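Participant: Build the 3D model from these lines:
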Amino acid sequence: MRGRWIERWDPEDETFWREEGERVARRNLYFSVFSEHIGFSVWTLWSVMVLFMGPEYGIDPAGKFFLIAVATLVGAVIRIPYTFAVARFGGRNWTVFSALLLLLPTGAAFAVMEPGTSYTTFLLVAALTGVGGGNFASSMTNINAFFPLHRKGWALGLNAGGGNIGVPVVQLVGLLVIGVAGAAHPRIVLGVYIPLIVVAAVCAALYMDNLAPVKNDTGAVKEAVRAPHTWILAFLYIGCFGSFIGYSFAFGLVLQTQFGRTPLQAASLTFLGPLLGSLIRPFGGSLADRHGGARITLTTFAGMAAATGVVVYASVTESLPVFLVGFTALFVLSGIGNGSTFKMIPAVFTRKAYGLGLANEEADAYGRRLSGAAMGLIGAVGAIGGLGINLAFRQSFQAGGTGTAAFVAFLAYYAACLAVTWAVYLRRPAEVPAQRQLSYSEV
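Facilitator: Reported below is the predicted structural model:
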């Protein structure tokens, strides 16, 4: 080991994994979760800030939906360069830098969060919070390299789920501030996170490692871009993660706009769905490890379509209790789907390796190589789904005053995801070489 650089890393070697690898991988996983958790909180900061923005701010619901859409868009796009930063600078080094970078949007929001600030300024500051969305891509790429294939579902699910919990946590902090200090004090929320950002950076510096064998592979990136499965999985991930992050941003605002909830009432309900969706994501990864990611993903989309039907009914009848039940189910199911879909990525590319005639260590290395390149692309495209959700809500409320039309569109998308999952990964499992029987139904 040179400084914080690990020169040899082979998690598929059972002896290495048992004697040394697992301990190091778990340590890096835990502190990666902490940093990514803070990143998610900063990324979704404006889902909380808009609850503090009363009539004195002069911003209508459509303007607020656009604010959170801008934050979603930047967080999605920035995931692509963040994916490659791990191999360029080292997982530990980049985690330290990306954590400290969160001080910029948090400090800027602290400076401008008051009535009288121009809408353009709010847009620019909301865009800055997108750097928190990038943390997911670098974190997942880093942790993917630490774990063997048979543990990736659990590890990636825990890493992503722990990060996702940053969404309900920042919403709970917002609820606490509104309940205790009132809706006129948003800067308290920001003051809580500034020291936490510093702690996350310090912990990453002290306890994480860089993997020297992880290199940016331009050939792998080009191959991943050309691979149809990259874009098929991205399409599915839009349905899962795009739903989770889009709903997380929009939930409180929908409650205020469509159901007339006060900031305190909305904040008291907003955190529950993202919390459950985050906690259950590792379970989705574990289910995929045991039963196959494609099977779990198919079941998840069927459930999401049914839950969306419930939400449409509640939206039309203006039943808040039924709406909350359906919306909470959407969060839970999206969390399961997030875990199972991301588990599919390394498995699909490892299966492709065997289809090309590779075997054993060669096939595993090929799977790691392409899945690492594909994860950033898939994560970025999936997050853009959150932008689509917020823009759909904006248009729906502008045109009809409710979110019903948007939910009907989401229902159609989940039906399409269900059909694609079945057609590509479950309808006709392909034969593979005898040395390893891994069909698409098992990915």
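Participant: going forward, measure contacts between C-alpha atoms and count neighbours the same way
Facilitator: OK.
Participant: Look up how far residue 81 lies from residue 257.
Facilitator: From residue 257 across to residue 81, the span is 36 Å (CA to CA, to the nearest Å).
Participant: Revised request: answer the last question for residue 212.
Facilitator: Taking CA to CA, one finds residue 212 at 19 Å from residue 81.
Participant: Show me which of those two is the more surrounded one.
Facilitator: The neighbour comparison of residue 212 against residue 81 (other CA atoms under 10 Å) goes to residue 212, with 19 against 15.
Participant: Second chain to compare with the first, below:
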Amino acid sequence: MTAPSTSPAASRGGRWIEHWDPEDEAFWNETGEKVARRNLLFSVLSEHIGFSIWTVWSVMVLFMGPEYGLTPADKFFIVSMATLVGAIVRIPYTFAVAIFGGRNWTVVSASLLLVPTVAAFLVMEPGTSFSTFLVCAMLAGIGGGNFASSMTNINAFFPLRKKGWALGLNAGGGNVGVPVVQLIGLAVIGASGGPRVLLGIYIPCIVVAAVLAAVKMDNITSLKNDTGAAKEAVKDAHTWIMSFLYIGTFGSFIGYSFAFGLVLQTQFGRTPLQAAYVTFIGPLLGSLIRPLGGALADRYGGARITLWNFVAMVAAAGVIVIASVQESLPLFTVAFIALFVLTGIGNGSTYKMIPGIYQTKAVAMGLEGEAAAAYGRRLSGAAMGIIGAVGALGGLGINLALRQSFLSVGSGTGAFLAFLAFYVVCFAVTWAVYLRRPASNASTVTAATESKPQLSYAEV
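Facilitator: Predicted structure coming up:
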């Protein structure tokens, strides 16, 4: 057995691990787990701050009163553009890990967060043009890319049996960056501080995250970009099916994180402070429960957890529609927070499904042991970038739908009805693709069917 070596490779600087085989239980128990957990910890820190910077404009818009000259529609558009950029950059961030190394890219991506933070710090005052605010929000979108590179990196460190927990913890720790920036924003508003105080808090935090990543994290030499895997993932129907389901879970989480405070202000007349008191609760609970979604998926199967989670999301969305029509703030708030919790569970269970799906396909192809695991890592790593990017676009859809709903009917009811219908479709797709069992009448099974068996994804 070879222990992980972090001595620099001859032609490359930095901490490089030459041998990594997490599926080998002896290797994992002796040295692998310790190294993987250390990288997970500092990956979470960087991703956490990335999420905070990505969603900082959900707090900025609460600071922006009448003196800024922006309408609610303007504010929804600003946060929509931050969501859009965050989704787009997830694709290149996914492949950057293999090009530069997971540790190296974490240092770079963390350092890049200084650009939108300093830019917003310089221009955040009344009299600044709408277009300038829009550009700053778009720059903040690069924080959304940290999730993709972090997930791809951590996916390579952990064995399949631990991926649900590890990916859930990694993503959940990152997602917590949303309520944390909102909580800090609440404290700043409560202390009558301005938006520059909030931004000033994050500038040194970004520097600390980048330095710790440089000192504590590692690169894996064997983690290389595989253009064949990327092309294969693009052509695989499961990549796009899981992207669709991830729109329903993570797209909802990030979209609601940006929009919740604005909805409370616009539809229910809450002040910035009143909105801030509530806004952080949903993202906080949704983030903290994401690892539980992954753990439940490890135990009962991601497809099963995802299916019943969509049932619950349909119910929660239905209550939100009723509360919106009746203009019941307490009912609306409770149902919205419940929906946040469900998005967190769904985020964990859907991401657990991805490596499981490709592992199942590998076994069906006749691969065994490390060959099957390698195929699963290869395809799932490539697919995660696509799925994460498309899923994040759901946040764009949510904010644009709410913007249009407020412009058209003066409330978010129309948008909430659309979200409910979408969750119904997600439920149907999950059942039809991953849980519906084909008829098993032996007399009707043809030789062609026997040569190409129906794969079962219920346990993924």
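Participant: mind listing what the aligned partner of residue 232 of the first structure in the second structure touches?
Facilitator: In the second structure, the residue matched to residue 232 of the first structure (TM-score structural alignment) is residue 241. Taking CA atoms under 8 Å, 6 or more residues apart in numbering, we find residue 241 of the second structure in contact with residue 429.
Participant: what about residue 241 of the second structure, helix or strand, and which?
Facilitator: Counting by DSSP states H and E, the element that carries residue 241 of the second structure is helix 237-246.
Participant: what comes up buried for that helix?
Facilitator: 238, 239, 240, 242, 243, 244, 245, 246 (16 or more other CA atoms under 10 Å).
Participant: angle of the next helix or strand after that helix against helix 237-246?
Facilitator: The element immediately downstream of helix 237-246 of the second structure (helix or strand, assigned by DSSP H and E) is helix 252-268. On the basis of axes from the mean of the first three to the mean of the last three CA atoms, to 10 degrees, helix 252-268 of the second structure is oriented at 30 degrees to helix 237-246.
Participant: equivalent range in the first structure for helix 252-268 of the second structure?
Facilitator: The aligned range for helix 252-268 of the second structure is 243-259, by TM-score structural alignment.
Participant: Also stretch 105-116 of the second structure?
Facilitator: Under TM-score structural alignment, the match for stretch 105-116 of the second structure is residues 94-105.
Participant: Then stretch 383-394 of the second structure?
Facilitator: Going by TM-score structural alignment, stretch 383-394 of the second structure sits over residues 374-385 in the first structure.
Participant: elements contacting the longest helix anywhere in the second structure?
Facilitator: Longest helix of the second structure, by residue count under DSSP state H: helix 369-409. Where contact means 3 or more CA pairs under 8 Å, 6 or more residues apart in numbering; DSSP states H and E, helix 369-409 of the second structure is packed against helix 72-88, helix 90-100, helix 145-157, helix 227-235, helix 237-246, helix 252-268, helix 329-364, helix 413-430.
Participant: Who are the contact partners of residue 297 of the second structure?
Facilitator: 164, 303, 304, 305, 348, 349, 352, 353, 460.
Participant: and the fourth one, how many neighbours?
Facilitator: Counted by other CA under 10 Å, the residues lying close to residue 305 of the second structure total 22.
Participant: One more: the fifth one?
Facilitator: By the other CA under 10 Å criterion, the neighbourhood of residue 348 of the second structure contains 34 residues.
Participant: with the first structure superposed, average distance for stretch 73-85 of the second structure?
Facilitator: Following the fit onto the first structure, the mean deviation recorded for stretch 73-85 of the second structure is 0.1 Å by mean CA distance after the TM-score superposition for the first structure.
Participant: So which bit of the first structure is that stretch matched to?
Facilitator: Per the alignment by TM-score structural alignment, stretch 73-85 of the second structure matches residues 62-74 in the first structure.
Participant: List of residues touching that stretch?
Facilitator: By CA under 8 Å, 6+ apart, the list of residues contacting stretch 62-74 of the first structure reads 43-44, 46-47, 50, 122-123, 126-131, 133, 246, 249-250, 253, 383-384, 386-387, 390-391, 393-395, 397-398.
Participant: Stretch 367-378 of the first structure: how far from the chain's middle?
Facilitator: Mean C-alpha position of stretch 367-378 of the first structure versus that of the full chain (CA atoms, centre = their mean, to the nearest Å) differs by 16 Å.
Participant: no, scratch that, I was asking about stretch 267-286 of the first structure
Facilitator: How far stretch 267-286 of the first structure lies from its chain's middle: 12 Å, per CA atoms, centre = their mean.
Participant: Name the residues of it that are buried.
Facilitator: So, applying 16+ other CA under 10 Å, buried residues of stretch 267-286 of the first structure: 267-286.
Participant: Sitting in helices, which of those residues do you find?
Facilitator: Filtering those for helices - DSSP H - leaves 267-270, 272-286.
Participant: Setting aside sequence neighbours, what's the nearest residue to the corresponding residue of the second structure for residue 138 of the first structure?
Facilitator: Residue pairing (TM-score structural alignment): residue 138 of the first structure is matched to residue 149 of the second structure. Nearest residue to residue 149 of the second structure, sequence neighbours excluded (CA to CA, 6 or more residues apart in numbering): residue 94, at 4.6 Å.
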